[in-house]
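S.K.: When you get a sec, could you give me coordinates for this:
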Amino acid sequence: MTFDVVIRNGTIVTAGDVFTADIGITGETISTIGQGLSGRQVIDATGLLVMPGGIDGHCHIEQEEADGTVHEDDFASASASALLGGTTSVVCFASHVPGRGMVEQFEAYRRRGGRSRVDFAIHQIVTRTDAGTIEQDIPEIARQGAAGLKVFMTYDDFHLTDGQFLRVLDAAKAGGLIVSVHCENYDAIRHVIDAHLAAGRTDAHAHATSRPPGLEREATYRAMALGELVDHPIQIFHVSCPEVAEEIARARHRGVKVSAETCPHYLALTENDLKRDGFEGSKYICSPPLRTQADQDGMWKYLREGVIGIVSSDHCGYTFEGSNGKARHGRDADFSLIPNGMPGLGTRMPVLFHTGVNSGRISLTDFVRLTATAPARRYGLYPRKGTIAPGSDADLVLWDPARQVRITNDLFQGNIDYTPYEGLHVTGWPVMVMARGAVAVQHGQLLRAPTAGRFLRPEHPTAHPAND
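M.R.: Sure thing, here's the model as predicted:
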């Protein structure tokens, strides 16, 4: 049999195995894995790792905020960055801003995604729990194919009370939707922010001290207790430190249905970056905040053990120079007025490979599990996405494990004017990316046009996958 494309002589890496074989692709799909395959197009992958395309399960792209602004990285630009960094599918967020219903906002956001270069699924944010939202809207967006719900336990415009959170959990259980949670204690953080400002603490590093690990740990415990009460799975987003991961491990040990993710910035950056001169520290403001070097070192154990099962970017790009970005309130604004978030779609996989695989902290199979297979399982996309197997989409990354690259922002072609990893030298880089059987990136050249991406509906209920 002659295939449309054959990838020959590559070292295939899945979440469970590493082996050398050829991959035969017909149309958009992997047809077979074997030896000596024939194809109308042959790609020689000698010396390269062939891995599933990355799945980034936590991306804020072209998202509306309550103040009327829209995140500056739109679908065309953000998905370009994703592809250039080896990511072929994303899960992003539909807003739930005041004045419009949830279903209206979900459908509008799906239309915006028509400009994506990569396949995309949608989390639905929940910021209010009126009867219409709970009884009509959540069941409807479940029917329309939402990947899950997201709730916040902090931020003025987003946070839910415990009672509201329980209402969401009940509705999610009825609709078969997993609930992902941003865990920080809203009232305690507000108390510390007010104390900092009263004492004249306005610098970027005060952002970290106003949101200490204990407030993330407390909210995580509380979220898991509420999930346990309802007997419904939850996912803890962007775990920043070992003491939170330890709380999750204890809950899992007693049978709580909870999974967790972290992000590369908690594995490669520290709170010292917030101390950079002048306004530079604002580039590193995100929530939960960056932690200490000791916290960073302690996180790897929980990734290896699977307590933290996913590494997502939490891409939340605000420009450094733009009028809607970090300086929207002026460069002399106190830390509490600076938008929270950092870009990370393009750097997620290279930074994790460099800091994790090259250092021996995680294995190659761990890398694939954390960046592709586990998020595919978590959001109901597996085995269509997240693995290399007959019948799976031909979303593939040909990775040169020896290629050395100095990270600069211009590598990723997004709308955000900085990367927090500027100047970092990494070893390991994607040299070719295929999306549904077509070459999307080759040697840093972006070949896939906007509108090529498709909306992804979960192929099975997402509410009860095993812990990653």
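S.K.: going forward, measure contacts and count neighbours with C-alpha atoms only.
M.R.: OK.
S.K.: check contacts around Gln144.
M.R.: By CA atoms under 8 Å, 6 or more residues apart in numbering, Gln144 lies in contact with Arg457.
S.K.: same question, Gly344
M.R.: Applying CA under 8 Å, 6+ apart, the residues near Gly344 are 313-317, 419.
S.K.: Could you do Leu424 as well?
M.R.: Residues counted as contacts of Leu424 (CA under 8 Å, 6+ apart) are 406-407.
S.K.: Now Ala66: closest residue in space that isn't a chain neighbour?
M.R.: Excluding its sequence neighbours, the residue lying closest to Ala66 (CA to CA, 6 or more residues apart in numbering) is Val97, at 5.2 Å.
S.K.: which residues touch that neighbour?
M.R.: Val97 neighbours (CA under 8 Å, 6+ apart): 64-66, 127.
S.K.: Compare the contacts of Gly344 and tell me which is most surrounded.
M.R.: Within the contacts of Gly344, Gly317 tops the neighbour count with 31 neighbours, counted by other CA atoms under 10 Å.
S.K.: how many neighbours does the closest residue in space to that one that isn't next to it in sequence have?
M.R.: Setting aside the residues directly before and after it, Gly317 is nearest to Pro343 in space (CA to CA, 6+ apart), at 4.3 Å. Using other CA under 10 Å, Pro343 is surrounded by 31 other residues.
S.K.: ditto for Arg110
M.R.: Other residues near Arg110 come to 17 when the count uses other CA under 10 Å.
S.K.: I'd like to know how far it sits from His123.
M.R.: To His123, Arg110 is 11 Å away according to CA to CA, to the nearest Å.
S.K.: this one next, for a side-by-side:
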Amino acid sequence: MTDFDLVIRNGRIATASDDFTADIGISGGRIVTLGQHLRAGADEIDATGKLILPGGIDAHCHFDQPMSDGSEMADDFASGTRSAAFGGTTTVIPFACQQKGQSLRAAVDDYHARAAGKPVIDYAFHLIVTDPTEQVLGQELPALIRDGYTSFKIYTTYDDLKLHDRQILDVLALARREGAMTMVHAENSDAIAWLTEKLELAGKTAPKYHADARPAIAEREATHRAISLAEIVDVPLLVVHVSGQEAMEQIAAAQTKGLSIYAETCPQYLFLTAANLDLDGFEGAKHICSPPPRDAANQEHVWRGLKNGTFQIFSSDHAPFRYDGPKGKKAHGTDASFVHVPNGIPGVETRMPLLFSEGVGKGRISLNRFVELTATNAAKLYGLYPRKGTIAIGSDADIVIWDPSREVTITNDILHHNVDYTPYEGRKITGWPETVISRGDIVVRDAQLQSQPGRGVFLECGMPGIPR
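M.R.: Now for the predicted structure:
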């Protein structure tokens, strides 16, 4: 008779605060013991020479999200969560997006239907609020928050998503009253529309002009405005996918002032620049996302922000539009204006390996900071801690065994998403997830998927916490 369902032995365990060598005893999907020389498990893994980390939480990704422009995401909850798992992520939080005129509850029900029977790892939902009617603010959103949908995103850009300032204040006031976490996509919509019109009239429609239409100042202004509105209401706010110095300065100033302002960035702002939008032919369209990548100087600012605490979360913003095909980036032809190219790039599988290799491996951030950015802080901000995001007795056994010395060249052929390209093609990195465990089940082992679609469970989130 064995004492545990699974024992992981001899690995170096790292959490957001600790770093030690121990064995981990797992039973019933949870961590039940941390110690030395544990008794036998029904299954055993020798992690000698490996790192044992909390499973990653990708708190900003998009799977099978309905789009109003006719485009279509290539990843559903089966392929998207499979890809996430191979990259070391054991929990994802995509978005249930309300269409204008639609009930918010109907959007959530639709998203549950899209997910049903597909995820291989656990998942929660953020909400996207695009139409904050009296019904939504007075009844639907408060009820949904109490049902475990405790975070939602608002936009200051895109005609089919954006809210005006009065609406934003109404939503923020509700978030304060209900204890929810508000996320904001901050870019100045009118400035973007004005610049886009001028560019198109001048015949400047190639992918590279996407960056000119969405300059850093448009992000800076909207970030400042969103923070100001949050300050009026006195409510926490998370600014998502921050691209560089100008928006970061607004965030850092607010943090220094003592405001509860948090920030997220993504791999594209560390590993891509605006030059990637200017590749031969239409290839630059592969790198169109919003805000767009900036330049090498801004990359260094983002690295500093990851180290010094300006950023709390590192997410993928995985937006899986295919390059080819009738509903992808080339849907309107290779002569189409950048305006008609779906915004977003894939990255759910490469998020953690990229940051580990170039962050931990190059000495830019510590291993503990890596865990904070990729798992622990997301669990805290979105009400999943300590069930998720750490290695502790009583926590879910969401664990990644990491080979810190494995060298990998990223190519789309080795990835498991359903997209026909990766923006990181040919990049050489060191460090890769070897074994991925979700609630005690081995999901990935020896480069093979071990679990069937549908084993992932939906997570009701608690009230957001504050990373310390």
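S.K.: picking that back up, will you turn the contacts of Gly344 of the first structure into TSV that also has distance to Asn358 of the first structure and secondary structure?
M.R.: Formatted as TSV, the contacts of Gly344 of the first structure follow (distance: CA to CA, whole Å; DSSP: H, G, I helix; E, B strand; the rest coil):
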residue	distance to Asn358 of the first structure	secondary structure
Ser313	19	coil
Asp314	23	coil
His315	23	strand
Cys316	27	strand
Gly317	27	coil
Thr419	21	coil
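S.K.: out of the residues you listed, what pair is the most spread apart?
M.R.: Across the contacts of Gly344 of the first structure, the longest distance by CA to CA is 13.4 Å; it joins Asp314 and Thr419.
S.K.: which residues do the two both contact?
M.R.: Residues touching both Asp314 of the first structure and Thr419 by CA under 8 Å, 6+ apart: 342-344.
S.K.: tell me which of these is nearest to Val244 of the first structure?
M.R.: The nearest one, if we look at those relative to Val244 of the first structure and count by CA to CA, is Met342, at 21.3 Å.
S.K.: Which residue of the second structure is paired with that closest one in the alignment?
M.R.: Aligned counterpart of Met342 of the first structure in the second structure: Ile345 (TM-score structural alignment).
S.K.: That match is in contact with Cys289, isn't it?
M.R.: Yes - counting by CA atoms under 8 Å, Ile345 of the second structure touches Cys289, with 6.4 Å between them.
S.K.: Mean per-residue distance, the longest helix along the first structure versus the second structure.
M.R.: Longest helix of the first structure, by residue count under DSSP state H: helix 213-230. Helix 213-230 of the first structure, aligned to the second structure and superposed, deviates on average by 0.6 Å (mean CA distance after the TM-score superposition for the first structure).
S.K.: residues in contact with that helix?
M.R.: 153, 162, 166, 169-170, 181, 183-185, 188-189, 233-234, 236, 241, 243-244, 247-248, 251, 256-258, 288.
S.K.: what about 6 Å?
M.R.: Residues outside helix 213-230 of the first structure that contact it (CA atoms under 6 Å, 6 or more residues apart in numbering) are 183-185, 244, 256.
S.K.: again with stretch 122-134 of the first structure
M.R.: 91-96, 146-151, 158.
S.K.: go on, stretch 432-452 of the second structure?
M.R.: 29, 88, 90, 353, 396-403.
S.K.: which residues of the stretch 201-350 of the first structure fall in helices?
M.R.: 205-209, 213-230, 242-253, 265-268, 293-304, 348-352 (DSSP state H, counting those that start in this stretch).
S.K.: quick revisit: okay, the contacts of Gly344 of the first structure in a markdown table with distance to Pro461 of the first structure next?
M.R.: Output for the contacts of Gly344 of the first structure, formatted as a markdown table (distance: CA to CA, whole Å):
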| residue | distance to Pro461 of the first structure |
| --- | --- |
| Ser313 | 24 |
| Asp314 | 23 |
| His315 | 26 |
| Cys316 | 27 |
| Gly317 | 30 |
| Thr419 | 36 |
